[in-house]
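**Q** The following block contains a protein sequence and its predicted model.
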Amino acid sequence: MARAAVVTHEAPRKKKPRLAAGRARALGMPTRGTTNPNRLRRVDRWLTGTPQVTRALSGRSEPLVVDLGYGSSPVTTVELARRLRTVRSDVRVVGLEIDDERVAAGKAVADPPHLDFRVGGFEFAGLAAGVAGSTGPRLVRALNVLRQYTEPEAWDAWRGMCARLAPDGLLVEGTCDEIGRRCCWVTLDRNGPRTLTLACRPDSLDRPSDLAERLPKTLIHRNVPGEPVHALLTELDTCWDLAAPKTPFGPRARWADAILRLAERGSGRVLDRWRRWRLGEVTVAWSAVAPAS
């Protein structure tokens, strides 16, 4: 009697990031492409007003900035180039996308060499340090790019991009909501992550921990008891409650007072000052939120 065939059923495995189909060098996977004018205004304001970023753009003429994964419209890359020119008039901005149609939309508004667009991904499309004589980008903005990846894949992407920076370059990677009212990003250099920034329109929050849903991929699954990022957000909520007497002066005043209380609790976690807090921001040392394991 013939033996019945045994059929096994395995759960489908998620594909690892790979070279985009049909391309030899564009590394990564296409994003959803969602974008809106001024969606990234908070991160751009921080970039143009933060000394560590302006230092990275100083020195060599025509510093290279890469905007990675700008989406279905090039509008936020155009905005980035315009805003960076207020602090460095000769900055060169290159928007990278894996999708040909998105790159074509960018080229329609390009202004080479000050603003250009290429097909590319995490490999930086020939702009990485050491490739064809390039010294590498002085700044890379990668917003809303890594949410579709796993946490280990996001760490791998960080390591790869950091290795391709200019020696004193910076990577700013994070996420924001669809209209840019809630944002979180990590700033990295060649040695790895340095800081975490939370930025928001305070009147869009019930409490600061609402920002947890916008944490970068390397932190979002760590917002659980026992992890430093969870402890930080919990403590920030406590400071927010203690700042309730500032409510009559508006949400920004309450946010700033909450951050002041957090800073006064010590350990050097809070790295910025009142002027940034009044904008709905706070930047903390990476050591304050780094995963426990």
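**A** That came through fine. Because the structure is predicted, anything quoted here is derived from the model rather than measured.
**Q** going forward, measure contacts between C-alpha atoms and count neighbours the same way
**A** Fine.
**Q** From the rest of the structure, what touches stretch 73-83?
**A** With C-alpha atoms under 8 Å, 6 or more residues apart in numbering as the test, stretch 73-83 has contacts from 33, 35-40, 44, 48, 67, 70, 91-93, 95, 102, 105-106, 114-115.
**Q** Contacts only, for R85.
**A** Taking C-alpha under 8 Å, 6+ apart as the contact definition, R85 lies against V91.
**Q** List only buried entries from the contacts of stretch 73-83.
**A** With neighbours counted using 16 or more other C-alpha atoms under 10 Å, the contacts of stretch 73-83 contain these buried positions: 33, 35-36, 39-40, 44, 48, 67, 70, 91-93, 95, 102, 106, 114-115.
**Q** which strands and helices sit next to the helix or strand harbouring L232?
**A** In this assignment (DSSP states H and E), L232 forms part of helix 228-242. With contacts taken as 3 or more C-alpha pairs under 8 Å, 6 or more residues apart in numbering; DSSP states H and E, helix 228-242 sits against helix 251-264.
**Q** Toward the C-terminus, what is the element adjacent to the helix it packs on?
**A** helix 274-277.
**Q** what's the spacing between that following helix and its chain's center?
**A** 20 Å (C-alpha atoms, centre = their mean, to the nearest Å).
**Q** ok, second structure coming up, stack it against the first:
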Amino acid sequence: MGAITRGTTNPNRLRRCDRWLTGPQAWRLRQTDRPPVAIDLGFGASPVTAVELHQRLRRVRADAQVVGLEIDLDRVRAALPLERPGLTFRHGGFEIPVPGQVEVVRAFNVLRQYDESQVRGAWDRVRERLAPRGLLVDGTCDEIGRLSSWIAVDHIGPISLTISVRLAGLEDPSIVAERLPKALIHRNVPGERIHQLLRDLGDAWAHASPHAAYGARQRFIVTARTLRDAGWPVLDGPHRWRLGELGVAWHAVAPRP
């Protein structure tokens, strides 16, 4: 189920999301009695992101199983020589054609190429395959992974939005607007919650400029605290903020009806 995407990818492009999956979300892999299963949905013209996901998840669970799924059969055939214990490649899409339930479905730069009206249907199809503690990650990033954002969706529905940016040389974190997931990118207009968040994020970054003397990490930490103090439901804490990562509860950015 789905459509063939452009397939562009690069090594280390999804490192920011993988760092989040193996950090604050690692408990989803640990709290299962069987080997956890993670899906790299729509891995693209090169299987490198699936290979990297396998390497990174195995640091959390040595028995983690990663399946790279592609709707383009030629891409699957090209990836088969890279199979190894715990890493396989299959032909498939949003139906997730693997046995049993899965702990993680990472779909990056996939739904961005669909219409906004198709997003919820894709989410719902994937949610049917999630384990009780499972998670769908619907994300978008730039070509080399310096700007990323993703929506976390569990078996009930969307729960959070996370943005992650490279702090070195960053002029304004609200630039992530150009890399929002499809569910939000067209909602970055006055009157929508995501527009207000990005505007407040840019303002908080500007107001934190005196802290730039202590480095971009300290400036971003102050920015995140400013947002939290202003009432935004900011998630995690300085240990994530110092990485250029900021999460907010979904209800704060959800599109208005």
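**A** Thanks, I have the structure now. For clarity, every value in this text was computed on a predicted model and none was experimentally measured.
**Q** Need the TM-score between these chains.
**A** Both chains were compared after superposition, and using TM-score structural alignment, normalised by the length of structure 2 their TM-score is 0.96; 257 aligned residues with a C-alpha RMSD of 1.2 Å.
**Q** before we move on, the earlier item: just the ones of the contacts of stretch 73-83 of structure 1 in helices?
**A** Applying DSSP state H to those, the entries found in helices are D44, T48, R102, A105, G106.
**Q** any idea how far S209 of structure 1 lies from S293 of structure 1?
**A** Using C-alpha to C-alpha, to the nearest Å, S209 of structure 1 is found at 22 Å from S293 of structure 1.
**Q** likewise R92 of structure 1?
**A** 39 Å.
**Q** repeat for L27 of structure 1
**A** 28 Å.
**Q** Neighbour count: these two, which is higher?
**A** A count of neighbours by other C-alpha atoms under 10 Å puts L27 above the other of L27 of structure 1 and S293, at 21 against 5.
**Q** I'd guessed that one sits against D99; true?
**A** No: counting by C-alpha atoms under 8 Å, D99 is not a contact partner of L27 of structure 1; they are 11.5 Å apart.
**Q** the helices in structure 1, which residues?
**A** Assigned by DSSP H, the helices in structure 1 fall at 41-49, 51-56, 75-84, 100-107, 151-163, 217-220, 228-242, 251-264, 274-277.
**Q** and the first one, which stretch of structure 2?
**A** Residues 15-23 of structure 2 are where helix 41-49 of structure 1 aligns, taking TM-score structural alignment as the criterion.
**Q** what does the matching stretch rub up against?
**A** Here stretch 15-23 of structure 2 has contacts from L53, R56, L57, V60, G145, S148, W150, S164, using C-alpha under 8 Å, 6+ apart.
**Q** Any idea how many residues pack against the counterpart of the second one in structure 1?
**A** In structure 1, the residue paired with R56 of structure 2 according to TM-score structural alignment is R83. Around R83 of structure 1 there are 17 other residues, counting by other C-alpha under 10 Å.
**Q** Same check on K107 of structure 1?
**A** When neighbours are defined as other C-alpha under 10 Å, K107 of structure 1 has 17 of them.
**Q** And for the one 4 residues further on?
**A** Neighbour count of D111 of structure 1, defined by other C-alpha under 10 Å: 14.
**Q** show me where the stretch 1-150 of structure 2 has strands.
**A** For the stretch 1-150 of structure 2, the strands defined by DSSP state E, counting those that start in this stretch cover 37-41, 65-70, 87-91, 102-108, 130-141, 147-153.
**Q** between the longest one and strand 37-41, how many degrees?
**A** Our comparison of strand 130-141 of structure 2 with strand 37-41, counting by axes from the mean of the first three to the mean of the last three C-alpha atoms, to 10 degrees, yields an angle of 30 degrees.
**Q** check the fit of strand 130-141 of structure 2 onto structure 1 and give the mean distance.
**A** Here the mean offset of strand 130-141 of structure 2 against structure 1 after fitting is 1.0 Å, by mean C-alpha distance after the TM-score superposition for structure 1.
**Q** Read off where that strand ends up in structure 1.
**A** The aligned range for strand 130-141 of structure 2 in structure 1 is 165-176, by TM-score structural alignment.
**Q** can you list contacts of that stretch?
**A** Contacts with stretch 165-176 of structure 1, where a contact means C-alpha under 8 Å, 6+ apart, come from 39-40, 53, 56, 128-129, 135-147, 161-162, 182-190, 214-217.
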